[in-house]
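> My questions concern the predicted model and sequence given below.
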Amino acid sequence: MSRTFIGDLLIFLSLVVASLAEKKLTNTLFLDDGSVFQVNLTSLHDYSPYTKRIAIEANSISTFNVTNVSSSASFIIFQIHVYLYNITLSYDKDNFDKNSNRSIFGSNVGLFSKVTTNIVTPLYVKNDNVHRVEALFVAIAYHNRSPVPGGCNMEFNTEIAPYTMVQTDDTMITVDVQPASMPFNNVRHSCEKDVVPVEMYHMFLTGWDFSVDSYFAAIISMLTVTDIMENGMQVTSSTVFSPMRRVFSAYTGFGSVYVAVATYGNYSAAYVPAFSYACHPIVDPDSCKILPDFSSNFICALCFIAGLLLLYPKFQFHVNTIQTTYPYILIFRLMSNLTLGWFFGCVVYFSSPESFTILQNNWLFWIFFVTFNLGIALIMMLLLDFASFITCAIFSSFMIILSLDYWIGSTLKYIVINFMRRITVEGFNLAIIEHPTEAKDICLILLWICLALYHFLKQLVIYFINGNRNDSSVFPSENRPLLR
């Protein structure tokens, strides 16, 4: 009876899963070479975009015929968002050249279309990949009081460029848009400087989530101006270069959506959102590996073991060998305290808000960092033996946390990585280092605090026990170990 019940349950669950999969496939539009899709936009508004999941066959050209556009619309931003691959979106069937001023090539592309009296407005999509790609077709209409995203384009290929260009490397993600113009209003649009402010927004996905559904859900959540302001985080513009550019620190494996919003008066319009995983999970899976080989995993394991061993008294570090003369003690303490000051400086830099643009200036950054480092070192010098306890507790516990961080894919490793990028990578001083914070990051931070407190208190107890055993003074002589 039990086996029959379990078997029936498994069959029922299989039918449910199959029905859900069939429903999902039914909701996806499949387009092969020569397909024509009629897009009815009667009820289209800027707060309610038209969206459609599509699958485009390999080596195919499809046509989207846009009809029945609402009479209140002045222009439309058409978008195609492709999961991990590139396609071409074009005004004309004969202009699929990647360098054409009538088409755009990429994975998050869009074109501007002014609403006219034409009954049908055609758009063409070419998939020149050797396999089918999954994509999202989007159309958003704006009225004649809205600014035009990319309407004052001077650098991108198309005359009006509402899309976002993203360049990703191992350390930085560079995001560019083109200036917006005033509303067209059937007259020549104005491109005077700073007439139409443009703000950038940014949203992180869950780390190491490379699923296609999460990708499209993230894009959909950042399409309209209202959704962007609710779900995204506004990014402060740099004081050094163009307000149309933002540079972000690359957090490998964390999906990010980037989108700009142009505002003129009481009306706003959104650019086409762009996306990056800071790696290439399908084209180059190795680029998404944090520990790419055996040696790096082995070193990580050694750090974890060393951190655990330092929690036990018989494995803790003693400094008897350097306490023969007082100058050596001072040198050791100074080096130890400067190292701790450097680490605290890395933590402050890692945790600084993106609006703290003063650190983009190299001189101000180094003045702040050196002053902060020396200040921490001076405070630690005044704490005498207790400074050694604090240093040992923080670094031994961080060895454990750092290893766990690499294995579970959180972001605490970037406490050190971002600082190393800051001093070695050209242009990283302009990068926004705002990082994702997930439940696993919070858990690791709490564990780090607990381990550090446990290690510090244990050393403190041993310190006072040994002090009371040898003399009545609270502080032992300089010939006694600083760390036990």
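In hand now; what should we look at?
> alpha carbons only for contacts and neighbour counts from here, please
Noted.
> Name the SS class of R246, please.
Assigned by DSSP: H, G, I helix; E, B strand; the rest coil, the conformation of R246 is strand.
> Surely it is in contact with S237?
Yes: between R246 and S237 there is a contact under CA atoms under 8 Å: 6.9 Å.
> Apart from its chain neighbours, what residue comes closest to A73?
Leaving aside its chain neighbours, A73 sits nearest to H143 (4.6 Å; criterion: CA to CA, 6 or more residues apart in numbering).
> ok, how many other residues are close to the one you found?
21 (other CA atoms under 10 Å).
> which ones are touching it?
72-75 (CA atoms under 8 Å, 6 or more residues apart in numbering).
> putting a second one here so we can go through both:
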Amino acid sequence: MGLLRLLLIVVLASVTPAAGGAEIVGNSSEGLLEFSVGKFRYLELKKPFPEEAILRHISSNVTFVIFQIHSQYQNTTISFSETLLPNASVTGTDKGLVSILRPEQSMCTWHLETLDPEPVQNVAIPLSYSESDPIPGGCNLEFDVDIDPNIYLEYNFFETTIKFAPANLGYARGADPPSCDVKTGPDSRWRLQYDVYQYFLPENDLTEEVLLRHLQRMAEVPQVQANAVKVVTLTADDKTSVSFSSLRGQGVIYNVIVRDPFLNTSTAYVPTHTYACSFEAEEGNCSSLGRVSTKVFFTLFALLGLFICFFGHRFWKTELFFIGFIFVGFFFYILITRLTPIKYDVRLIVTAVAGSIGGIFLVAAWWRFGVLTLCMLCVGLLLGFLVASVVFFTPLGNLKIFRVDAVFWVTFSCIAIFIPVVFMGCLRILNILSCGFIGSYLVVLAVDSYLYTSLSYITLNILRRALHVDFRRAFMNVPFQTNDFIVLAVWGMLAVSGITLQIRRERGQPFFPPHPYKLWKRERERRVTNILDPSHHIPPLRERLFSQLAQIKGLFQREQPAGERTPLLL
């Protein structure tokens, strides 16, 4: 019996949740959900069945409680009362309310419900704070709730913007709150600072379970500081708004920690998340991000890029078509996107046509004029563009000075021009390097059309900067996870292999092919003067064309009678 009792105790201890962990609990049959401070609880809400959340035994040194609830994409409503009032309820996927405690108050209640016809999976937690902790959203003048600890998020294709209400200093139970804008000295809320944090979910994972689990790492101050990346620190003089580059299909969680440097205390706002896409859209939702046109375009382009990566210098005219296509196509896409409202698929087709014309034009210019310097300038500028894009893909691109368009584009152009200038004395090396790096990078873009990778944003961020004026204020942070390391290794391997192969194969060969027009002209003169050359006796092109047309015309003419068809009798 003693052994059985010991085993029972061990089993019960193993299933007891750890402190601060998540309690996986279903709906209460009585519609009452018991919560504990600092412990997450999973729950399911259904449309006709509202729930009441209750927190008991609140300590006397707690002055306010933040109750927050999260779901993936279905809205949940949280309110102080059963009757929904605009200034006492909030609705969304990541929402919370601040309960200011009265003297002797030891219990708080909140009402939870959803208007979504489908059941909504949620995770919720109440967090308690003392009178020395700042109150997030305590000086709210913009949103409906009087004290609003929520972060409001908006996104489009280019940028994701978060906004939040300024905080106020903490105060004791029963005391009047400090005034927000009467004075701006060190004893007012103007001494508060706001740290904005960003946390990336695992790439290519859109599951609800993963999101709700990772949201638990972004609710409390110590966890946020340990797991997330601090992007920027705002003061009370700054606007409480921060923009980020939108990462379509990539889960991102944002949170803000308000700090009181005088008392060395801090409080976390209610975290919010986004995938920069819609789960409920019929077309282009989060589950089917890649368009068919994009996949076809970049797959074909990647095949051409692979050929250029390994054989570009040998097939010089093909490479020139490739370079001209990218040059004209890139600028033409920017032009028609900014000036016309046509749809994406049409823009892609028109861009492909314009790029093909640009490639043919560059090949024709080389064939007729043979100006190697002009062709290599285009090649070098394209490599310089890629190098400059990589430079601004690093944390250097988030420096405040580069938010000024003039500074950004001048610096970007200088880096792009610097590359062909440096290699002007060794044009063959410049050409082979361009073939290797640019051709292999197209494989990265093709991979991104099927599977998310952050490396595609090396050039996509530059395109966004050129298309969208407000993108200059966005922080261009991206995750760098397992998929990205694999794609980076493939890119590097292809580039090094292509460059090495072309350098070894071109040893002892002419640096560049001769001028095609001069060769053609010399050959034509040789045929005219050399009567022993069989080609000398070939009729001119015009006569040959007329002869061919006459033969074709004869096929459709009726055969004329040739006289008597029967033999004469002798």
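All right, it came through fine. No experiment lies behind these values; they were computed from the predicted model shown.
> care to give me the TM-score?
TM-score of the superposed chains, computed with TM-score structural alignment, normalised by the length of the first structure, equals 0.84; 437 aligned residues with a CA RMSD of 2.7 Å.
> Please tell me how far the residue mapped onto S81 of the second structure from the first structure sits from S35 of the first structure.
Matched by TM-score structural alignment, S81 of the second structure corresponds to D92 in the first structure. Separation of D92 of the first structure from S35 of the first structure (CA to CA, to the nearest Å): 15 Å.
> Now do the helices in the stretch 401-550 of the second structure.
Ranges of helices in the stretch 401-550 of the second structure, per DSSP state H, counting those that start in this stretch, are 405-422, 427-448, 457-467, 482-505, 516-529, 541-555.
> ranges for the helices of the stretch 1-150 of the second structure?
Going by DSSP H, counting those that start in this stretch, the stretch 1-150 of the second structure shows helices at 2-15.
> mind listing the strands for it?
For the stretch 1-150 of the second structure, the strands defined by DSSP state E, counting those that start in this stretch cover 22-24, 32-35, 40-45, 51-55, 64-70, 76-79, 89-92, 94-100, 108-113, 120-129.
> Just tell me the aligned range of the last one in the first structure.
Going back to what we said before, that points to strand 120-129 of the second structure. Residue span in the first structure matched to strand 120-129 of the second structure, by TM-score structural alignment: 133-142.
> now that stretch: how far from the chain's centre is it?
Relative to its chain's centre, stretch 133-142 of the first structure lies at 23 Å (CA atoms, centre = their mean, to the nearest Å).
> That stretch vs the second structure - mean distance after superposition?
Stretch 133-142 of the first structure, aligned to the second structure and superposed, deviates on average by 0.6 Å (mean CA distance after the TM-score superposition for the first structure).
> contacts for that stretch?
Here stretch 133-142 of the first structure has contacts from 44-46, 48-58, 73-83, 85, 127, 216, 269, using CA under 8 Å, 6+ apart.
> Just the buried residues out of the residues you listed, in PyMOL syntax.
Here is the PyMOL command that selects the buried residues among the contacts of stretch 133-142 of the first structure (16 or more other CA atoms under 10 Å):
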select buried, resi 44+45+46+49+50+52+53+54+55+56+57+58+73+74+75+76+77+78+79+80+81+82+83+85+127+216+269
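> Skipping adjacent residues, who's closest to T235 of the second structure in space?
The shortest distance from T235 of the second structure to any non-neighbouring residue, by CA to CA, 6+ apart, is to Q193 (4.8 Å).
> Alignment lookup: the one you found to the first structure.
The alignment partner of Q193 of the second structure in the first structure, by TM-score structural alignment, is P197.
> ok, its match touching G265?
No: in terms of CA under 8 Å, P197 of the first structure does not count as a neighbour of G265; the distance is 9.9 Å.
> Give me the more crowded residue out of those two.
Per other CA under 10 Å, whichever of P197 of the first structure and G265 has more neighbours is P197, with 18 against 12.
> How about the secondary structure of the residue mapped onto P183 of the first structure from the second structure?
Alignment note: P183 of the first structure maps to G170 in the second structure; criterion TM-score structural alignment. Recorded secondary structure, G170 of the second structure: coil (three-state DSSP).
> What about G170 of the second structure, how many residues nearby?
By other CA under 10 Å, the residues close to G170 of the second structure number 22.
> Look up how far V256 of the second structure lies from it.
G170 of the second structure is 17 Å from V256 of the second structure, by CA to CA.
> swap in L55 of the second structure?
Here the distance between L55 of the second structure and V256 of the second structure works out to 25 Å (CA to CA).
> So for those two, which residue has more residues nearby?
Set side by side, L55 of the second structure and V256 show more neighbours around V256, with 32 against 18, by other CA under 10 Å.
> tell me which element the closest residue to the more buried one other than its chain neighbours is part of?
Spatial nearest neighbour of V256 of the second structure, excluding adjacent residues (CA to CA, 6+ apart): V196 at 4.6 Å. Using DSSP states H and E, V196 of the second structure maps to strand 193-200.
> elements contacting that strand?
Contacting strand 193-200 of the second structure under the criterion 3 or more CA pairs under 8 Å, 6 or more residues apart in numbering; DSSP states H and E are the following elements: strand 229-235, strand 252-260.
> just checking, next helix/strand downstream of the last one?
Going back to what we said before, that points to strand 252-260 of the second structure. Criterion used, DSSP H and E; the element after strand 252-260 of the second structure is strand 265-268.
> okay, and that next one goes to which residues in the first structure?
Taking TM-score structural alignment, strand 265-268 of the second structure hits residues 267-270 over in the first structure.
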